[in-house]
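Novice: return atomic coordinates for the entry below.
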Amino acid sequence: MVPIVVVMALILVLAGLVAVYVAYPHRGERMPATPWLGEAMAKAADAAPLIEEEDERLFDLTGEYEESDRRR
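Specialist: This next block holds a predicted model:
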């Protein structure tokens, strides 16, 4: 019973962090109550990899893509 309660508490904390991230640092706003947490989340967001324009063509699922020279 105790492990279930601990895991559920961790899940709720993680969900709260995601909600706070989406509400403030993801939109570029400062967090009013805990600015240190907002700065830490902003640093994590800046460190995350981004999908560049070239990658978007690789992951395009519309079916409109160019065949490479190897496939021809």
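Novice: from here on, contacts and neighbour counts on C-alpha atoms
Specialist: Will do.
Novice: and residue 18, how many neighbours?
Specialist: 13 (other CA atoms under 10 Å).
Novice: show me what contacts it?
Specialist: With contact set as CA atoms under 8 Å, 6 or more residues apart in numbering, residue 18 has no partners.
Novice: how about 10 Å then?
Specialist: 12, 26, 41 (CA atoms under 10 Å, 6 or more residues apart in numbering).
Novice: elements contacting the helix or strand hosting residue 46?
Specialist: If you go by DSSP states H and E, residue 46 is part of helix 35-47. The contact analysis (3 or more CA pairs under 10 Å, 6 or more residues apart in numbering; DSSP states H and E) places helix 35-47 against helix 2-23.
Novice: want to put them side by side, so please do this one too:
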Amino acid sequence: MRVLTVVVVMVLILLVAGLVAAYVAYPHRGEQMPAAPWLGDAMARAVDAAPVLAEEDEKVFALDPPREHGDAEQRH
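Specialist: Here you go, the predicted model:
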């Protein structure tokens, strides 16, 4: 039973990885998928519906500007 669970989980992981690779190869660049255009359209709609960080929110995660050597000693 445990082996079956591992096999099923690994197959699901491979499917998700394949979908991500297919999305990056075609819809993310604005091209149609040659074999399954309906799949590319569905992935593009799903990505458009997903929440993303706004540009001003990204500044929160930016690295701090370089500090002078004296500031580092004061923090310790």
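Novice: among the contacts of residue 18 of structure 1, who's most crowded?
Specialist: Going by other CA under 10 Å, residue 41 tops the contacts of residue 18 of structure 1 with 19 neighbours.
Novice: adding distance to residue 47 of structure 1, write the contacts of residue 18 of structure 1 out as TSV.
Specialist: Formatted as TSV, the contacts of residue 18 of structure 1 follow (distance: CA to CA, whole Å):
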residue	distance to residue 47 of structure 1
12	24
26	13
41	10
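Novice: that older thread, so where is the helix holding residue 46 of structure 1 in structure 2?
Specialist: Aligning helix 35-47 of structure 1 against structure 2 (TM-score structural alignment) gives residues 37-49.
Novice: what's that stretch in contact with?
Specialist: By CA under 10 Å, 6+ apart, stretch 37-49 of structure 2 touches 19-20, 22-23, 26-28, 30-34.
Novice: average gap between stretch 5-19 of structure 2 and structure 1?
Specialist: Taken over the aligned residues, the distance from stretch 5-19 of structure 2 to structure 1 averages 0.7 Å (mean CA distance after the TM-score superposition for structure 1).
Novice: what's in contact with that stretch?
Specialist: Against stretch 5-19 of structure 2 from outside (CA under 10 Å, 6+ apart): 1-4, 20-25, 39-40, 43.
Novice: and for residue 32 of structure 2, the neighbour number?
Specialist: By other CA under 10 Å, neighbour count at residue 32 of structure 2 equals 17.
Novice: kindly report the same for residue 7 of structure 1.
Specialist: Using other CA under 10 Å: residue 7 of structure 1 sits among 11 other residues.
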